[in-house]
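> need a 3D model of the following:
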Amino acid sequence: MLIIGELINTSRKKIREAVEARDAAYIQQVAKDQEAAGANYLDVNCGNMVGQELEIMKWLVETIQQVTSMPLCIDSPDESVLKVGLSLLKPGYQPMINSLSAEQKRYNAVIHLVKEFKARIVALCIEDAGMPKTAEDRLRIATGLVQSLENDGIPQNDIYLDPLIKPLSTNDYYGVEVLNAIRLLKAKFPEVHFTCGLSNISYGLPNRGVLNRLFVVQTMTVGMDGYILNPTDKAMMGMVYASQALLGQDKYCTKYLKAHRKGLYVM
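You can find the predicted model right below:
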């Protein structure tokens, strides 16, 4: 299971305020809190800081790495910002890029960075024609993506497919479509991994935490093995640890028990 901590993102009001004030201590505490909570990677995203993104990405990466050696996932729609962030990473771990897609312009802009930095890659199931509507659409787009990445020398084990979760509030079948897509993709590409922005499923609905936590359980059951989420949400992490144990992904329940002793989750 790969947990990518989502909190260092300037779309979040407190993070943006800290960045604008260059409050390094606040950013560093958020990084340390996510590490302590069990994140495997920290996502670093300042994509909404138009005209300042490159400078801020540099500051964020340098600031975070002063207090943690956690692997970072560099997240930007701008190829030049991705390169700056990746070039500043300390050696010793495999970086991650968020993201590329089947859109030809985006794919071509990012693939050389994946190869140059030997990075893991989040691959979105989006094509030039737009976003997928059905599980079959996702399978078709993902098949093309995986084949293209393999042709470019990227092993399946470094690919994290994002099946694109859409809000249940706009279509009551969007949750089922994602579950069906994961089943199909896992059957076709057993070595490929998955990740997603899980909380999209509950957008626009009340009691979002309930939907998010239950969708974690459902998606893990059909093969999802990575999430971009808030690891300091102890109720959410409780679902992750419990599901791993119940699905036979945690030998002797070691991770579950260790997390319990550390107080990393609540049920």
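
> C-alpha only now, for contacts and for neighbours.
Noted.

> could you pull out the helices in the stretch 51-200 of the chain for me?
Ranges of helices in the stretch 51-200 of the chain, per DSSP state H, counting those that start in this stretch, are 53-65, 79-87, 104-116, 135-151, 174-188.

> can I get those helices in JSON lines including mean neighbour count?
Compiled in JSON lines, the helices of the stretch 51-200 of the chain are given as follows (neighbours: other CA atoms under 10 Å):
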{"stretch": "helix 53-65", "mean neighbour count": "19"}
{"stretch": "helix 79-87", "mean neighbour count": "19"}
{"stretch": "helix 104-116", "mean neighbour count": "16"}
{"stretch": "helix 135-151", "mean neighbour count": "18"}
{"stretch": "helix 174-188", "mean neighbour count": "19"}
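
> mind putting those into CSV with distance to Met1?
Formatted as CSV, those follow (distance: least, CA to CA, whole Å):
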stretch, distance to Met1
helix 53-65, 23
helix 79-87, 23
helix 104-116, 21
helix 135-151, 20
helix 174-188, 15
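
> now do the same end-to-end measure for stretch 226-234.
End-to-end distance for stretch 226-234, by CA to CA, to the nearest Å: 17 Å.

> where's Val222 relative to Leu179, distance?
The spacing between Val222 and Leu179, counted by CA to CA, is 7 Å.

> can you check Asp152 too?
28 Å.

> again, but for His260
Applying CA to CA to His260 and Leu179 gives a distance of 29 Å.

> now show me the structure for the sequence below, then we'll compare the two:
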Amino acid sequence: MFEVIGERINTTLKKVQAAVIERDAEHIKADVKKQEACGASYIDVNAGARIGHEKEDMAWLLEIIQEVTELPLCLDSPDPEVLEMAYTMVTKTPMVNSISLEKNRFEAMIPFLKGKDCKIIALCMDDSGMPKSADDIINRAKDIVGELEAIGVKRENIYVDPLIQPMSVDKDNGNMVMDAVQAIMTDLEGVHTTGGLSNISYGLPQRKIINRIFLAMMMKVGFNSAIMDPLDTEIMAVMKTTEMIKGCDNYCMNYLKAVRAGNIKA
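Here you go, the predicted model:
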């Protein structure tokens, strides 16, 4: 089934950062409960916006979030020390967002990753910058999956992020990432794919309609997870409907349940 990584607990968002500064636990708890109710599979937790406070902010967030949900968490930080602390606090097998092929970043993460029971978002990013073609994405995916498997990470725990880039920058960015995802899901059997879905619409008007159509097209080529807002009822309706049309919903039960609950309507 498609996995939704709820993106809303992120201190780059003004309301979240204000709640963290003020230690407004009820604001955070209410948002997490809404994400779970709307169908999130994971709750992404990012406390990196306040320089010098990430570790304490992450610890506070993890403590209060786990008071109101049993969903697994996605620990979102580039700092191995913060991740090490966070890993000791979680009660369910977490996801780590994210690891890249950039030499210094990858080498710094190896001691943290070895022996850990966790899922990993693996970015198709290396020291040369953003990928410029589908082949570039595919080759980087193969490289980072190989590197992670070499240190003992199971393939089924790897979520390759092909780095969705805006259509406003290049008209071929949509096709590039769709071609790459289709090849990755074929050539690297057992891995998952995920990424920041809304990147595709950056800089364009009416972003939500772009995101919804793009999600359906990405799911058709094998995309099986996304970092997105589960409170967007329309995109969640697209996700459930696409799963049904793809044949991933026996007897259309999940689709029918969502329709009866009023979550899918014309």
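
> re the thing from before, to Asn230 of the first structure, which of the helices of the stretch 51-200 of the first structure lies closest?
Nearest to Asn230 of the first structure, of all the helices of the stretch 51-200 of the first structure, is helix 53-65, at 16.9 Å by CA to CA.

> any idea of the angle the closest one forms with helix 79-87?
Calculated by axes from the mean of the first three to the mean of the last three CA atoms, to 10 degrees, helix 53-65 of the first structure forms an angle of 20 degrees with helix 79-87.

> show me how far helix 53-65 of the first structure is from its chain's centre.
19 Å (CA atoms, centre = their mean, to the nearest Å).

> which strands or helices does it pack on?
helix 24-37, strand 41-45, helix 79-87 (3 or more CA pairs under 8 Å, 6 or more residues apart in numbering; DSSP states H and E).

> will you turn those into TSV that also has distance to Pro71 of the first structure?
Conversion of these to TSV gives the following (distance: least, CA to CA, whole Å):
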stretch	distance to Pro71 of the first structure
helix 24-37	10
strand 41-45	5
helix 79-87	11
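
> what's the closest of the ones you listed to Ser101 of the first structure?
helix 79-87 (13.0 Å).

> on contacts alone, who are the packing partners of that closest one?
So helix 79-87 of the first structure, by 3+ CA pairs under 8 Å, 6+ apart, packs with helix 53-65, strand 72-75, helix 104-116.

> any idea which of the helices of the stretch 51-200 of the first structure gets closest to Asp23 of the first structure?
Among those, helix 53-65 sits nearest to Asp23 of the first structure (CA to CA), with 9.6 Å.

> the closest one vs the second structure, average offset?
Taking mean CA distance after the TM-score superposition for the first structure, the mean distance separating helix 53-65 of the first structure from the aligned residues in the second structure is 0.5 Å.

> longest strand of the second structure?
strand 3-10 (DSSP state E).

> what is the next helix or strand after that one packed up against?
Reading on from strand 3-10 of the second structure to the C-terminus, the next helix or strand found by DSSP states H and E is helix 14-21. The contact analysis (3+ CA pairs under 8 Å, 6+ apart) places helix 14-21 of the second structure against strand 3-10, helix 25-37.

> same thing but 10 Å
Of the remaining helices and strands, those touching helix 14-21 of the second structure by 3 or more CA pairs under 10 Å, 6 or more residues apart in numbering; DSSP states H and E are strand 3-10, helix 25-37, helix 54-65.

> just put these in TSV and tack on distance to Ala141 of the second structure.
Output for these, formatted as TSV (distance: least, CA to CA, whole Å):
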stretch	distance to Ala141 of the second structure
strand 3-10	20
helix 25-37	30
helix 54-65	29
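
> which one of those lies closest to Ala266 of the second structure?
Nearest of these (CA to CA): helix 25-37, 21.1 Å.

> list the buried ones in that closest one?
For helix 25-37 of the second structure, the neighbour count (16 or more other CA atoms under 10 Å) marks Ile28, Lys29, Asp31, Val32, Gln35, Glu36 as buried.

> from what I can see Glu150 of the first structure touches Gln156, true?
Yes: using CA atoms under 10 Å, Glu150 of the first structure is in contact with Gln156, at 7.1 Å.

> how many residues are close by Met253 of the second structure?
When neighbours are defined as other CA atoms under 10 Å, Met253 of the second structure has 11 of them.

> residues touching Cys72 of the second structure, list them.
One correction, residue 72 of the second structure is Pro, not Cys. Going by CA atoms under 10 Å, 6 or more residues apart in numbering, Pro72 of the second structure touches 5, 40-44, 66, 90-95.

> please apply the same query to Ala25 of the first structure.
Counted by CA under 10 Å, 6+ apart, Ala25 of the first structure has contacts Ala18, Ala31, Thr63, Ile64, Val67.

> for Ile8 of the first structure, state which of those residues is nearest.
Ala31 (7.4 Å).

> which residues in the stretch 151-267 of the first structure form strands?
159-162, 193-194, 226-229 (DSSP state E, counting those that start in this stretch).

> and these, which is most packed in?
Highest mean neighbour count among those (mean count of other CA atoms under 10 Å): strand 159-162, with a mean of 26.
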